[in-house]
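Asker: predicted model follows, preceded by the sequence.
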Amino acid sequence: MKEQVNVVYRGGQGEIAEKKSRFICSVHAVNTEDEAIAFIEKMRKQYWDAKHNCFAYVIGERQQIQRFSDDGEPSGTAGKPMLDVLLGKQLCNAVAVVTRYFGGTLLGTGGLVRAYSKSVQAGLKESIIFEKCCGKQVSISTDYNGIGKLQYIAATMELHTLDTEYTDKVVVKLLVPDDKLNEMDKKVTEATSGKAKIEIEATVSYGIHNGEIILL
């Protein structure tokens, strides 16, 4: 079974307060380590007057690259807890920067770990995140007798219909996950007695947000 991979489609910003210290988490989608570093530097410049700008990022669909920094906080109290939240959400290609404005009260090791973890959770809550899926854009041509069968197959297999064209024939464009491609091909062939023409038009990566297909 393929392990789920989640991506940040749209980054966001969340904030929490702990004993008058402000923790502002900025989340951003990245594709490379250079992009992650550039975002971290951008946040450092934006929040130049903050006491700490800690970060964590994960690059690669198998989370191959993992980096973090406590940026002056006690070792293990900021960057690693932040990274653990990203990994716990099964995220890849994402960076989080937590900016801390010190409120005058020390939080202690446990308090810092909780604060930095909660701030990343707050930032992710304000972001749009979904599972990254891989599939094929498939075009199926059939006569009008076959359209009902195609619609039934799409519904029972939970396939997303991208478009339907009606001319002297019917052309249905479906988004088919890779692991359902063979099953779909077999069912369409059997249902239409081999009359339907099936073409793979493109390989796509996509996500589903509020029921809407988003091509990546």
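Answerer: Yes, it's here.

Asker: all contacts plus neighbour counts: C-alpha atoms, from now on.
Answerer: Fine.

Asker: state the distance from the residue lying closest to G72 once chain neighbours are set aside to L91.
Answerer: Using CA to CA, 6 or more residues apart in numbering and skipping the chain neighbours, the partner closest in space to G72 is H52 (6.7 Å). Counting by CA to CA, to the nearest Å, the gap between H52 and L91 amounts to 24 Å.

Asker: show me what the longest strand anywhere in the chain is packed against.
Answerer: As assigned by DSSP state E, the longest strand anywhere in the chain is strand 197-209. Secondary-structure packing of strand 197-209 (3 or more CA pairs under 8 Å, 6 or more residues apart in numbering; DSSP states H and E): strand 128-131, strand 133-142, strand 212-215.

Asker: among the ones you listed, which comes closest to V5?
Answerer: The closest of those to V5 is strand 128-131. By CA to CA, the value is 5.7 Å.

Asker: run through who's touching the helix or strand containing R67.
Answerer: Taking DSSP states H and E as the criterion, R67 maps to strand 65-69. Residues outside strand 65-69 that contact it (CA atoms under 8 Å, 6 or more residues apart in numbering): E33, C54, F55, A56, Y57, V58, I59, A78, G79, K80, M82, L83.

Asker: can we see that at 7 Å?
Answerer: C54, F55, A56, Y57, V58, I59, G79, K80, L83 (CA atoms under 7 Å, 6 or more residues apart in numbering).

Asker: below is structure B, check it against A:
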Amino acid sequence: MRDQRSHGEPEDDRYRTVAGESLHETEVNRSRFLCALAPAGTEEEARAFIARIRARHPDAAHHCWAYVIGADAAVQRGDDDGEPGGTAGPPMLRMLLRRGMRCTVAVVTRYFGGVKLGAGGLIRAYGGAVGEALDAAGTVTRRRMRLASVTVGHDRAGKLENELRAAGYAVRSVTYGSRVTIEIGLPGSAAAGFCAWLADTTAGTARAELGPEWYGPP
């Protein structure tokens, strides 16, 4: 078992992961390597995915895995699952990191084909299986966003909504009550600039409350 953790790194504003679960097969000297990929926001999600893949292929020789958790890659783990030490989990993990993957788990299931590959062959096969699976699956970028709730009077709401859209802000919803509430999806690093823009644009007649953050589209 390899366990590596990064410390003191600032949280990234965006990260790359896979859009959903996928499976890609490669063959090396008659051994089959099935690489299953999935997004995973936590170690619990990653381990649950690994367990599902094991249960799906109970007759396979090995289920080697690696995952990177956190937009800042704070948790990095890999496991050889009975292959010679350092020949499966570590090269899989290196491939995930080389491709800039975050919040991603990879499981490579091996069906032994009767030909020994040697340490170098295993390293290339396991790392290559992950690389080919990533190429086949494609990746998506998740951006750190923050919710902003803007309240404004009815007389100013329509104009402000148009100004928000024209300025490139992602309007998520508009709710009418005693005042109008407009919910905006902001890039996480843009909150201070948005509040200043709002005060200037509305001459202080609108108020913004900043809400929770998430990673994804606006």
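Answerer: Received it, and whenever you're ready, just let me know what you need. Note that the structure is predicted; figures quoted are calculated from it, not measured.

Asker: more neighbours: which of H52 and L91 of structure 1?
Answerer: Neighbour count, other CA atoms under 10 Å: between H52 of structure 1 and L91, L91 has more, with 27 against 21.

Asker: look up the closest residue to that one, ignoring the ones flanking it.
Answerer: That would be N6: by CA to CA, 6+ apart, it lies 4.7 Å from L91 of structure 1.

Asker: can you give me the distance of that neighbour to T164 of structure 1?
Answerer: 30 Å.

Asker: I153 of structure 1 now?
Answerer: Distance, I153 of structure 1 to T164 of structure 1, using CA to CA: 15 Å.

Asker: how about the strands in structure 2?
Answerer: 2-5, 14-17, 22-28, 31-39, 62-69, 75-79, 104-111, 140-152, 170-176, 180-187, 207-216.

Asker: what's the match for E183 of structure 1 in structure 2?
Answerer: Taking TM-score structural alignment, E183 of structure 1 has G193 as its aligned residue in structure 2.

Asker: one step back: list just the nearest of the contacts of strand 65-69 of structure 1 to Y116 of structure 1.
Answerer: Among the contacts of strand 65-69 of structure 1, and counting by CA to CA, the member closest to Y116 of structure 1 is G79, at 8.0 Å.

Asker: show me what contacts the closest one?
Answerer: Residues near G79 of structure 1 by CA under 7 Å, 6+ apart: C54, F55, A56, F68, S69, D70.

Asker: what residue of structure 1 matches up with P84 of structure 2?
Answerer: Match for P84 of structure 2 (TM-score structural alignment): P74.

Asker: distance of the closest residue to its match other than its chain neighbours from I24 of structure 1?
Answerer: Using CA to CA, 6+ apart and skipping residues adjacent in sequence, the residue nearest P74 of structure 1 is T109, 7.4 Å away. Note on T109 of structure 1: its distance to I24 of structure 1, by CA to CA, is 19 Å.

Asker: which positions in the strand holding R67 of structure 1 come out as buried?
Answerer: Q66, F68, S69 (16 or more other CA atoms under 10 Å).

Asker: likewise for stretch 5-20 of structure 1?
Answerer: In stretch 5-20 of structure 1, counting by 16+ other CA under 10 Å, buried: V5, N6, V7, V8, Y9, G11, G12, Q13, G14, E15, I16, E18.

Asker: residue in structure 2 paired with K19 of structure 1?
Answerer: Following TM-score structural alignment, the counterpart assigned to K19 of structure 1 within structure 2 is N29.

Asker: how about its match: what's its closest non-neighbour residue?
Answerer: With sequence-adjacent residues excluded and distances taken as CA to CA, 6+ apart, N29 of structure 2 is closest to V115, at 6.3 Å.

Asker: counterpart of the one you found in structure 1?
Answerer: In structure 1, the residue matched to V115 of structure 2 (TM-score structural alignment) is T105.

Asker: give me the distance between that match and F23 of structure 1.
Answerer: Separation of T105 of structure 1 from F23 of structure 1 (CA to CA): 14 Å.

Asker: tell me which of the two has more neighbours.
Answerer: Between T105 of structure 1 and F23, F23 has the larger neighbour count (other CA under 10 Å), namely 26 against 10.

Asker: ok, now which ones touch the more buried one?
Answerer: E15, I16, A17, V98, T99, R100, Y101, S119.

Asker: how about K20 of structure 1, what does it touch?
Answerer: Going by CA under 7 Å, 6+ apart, K20 of structure 1 touches G103.

Asker: now it: how far from S26 of structure 1?
Answerer: Taking CA to CA, one finds K20 of structure 1 at 19 Å from S26 of structure 1.
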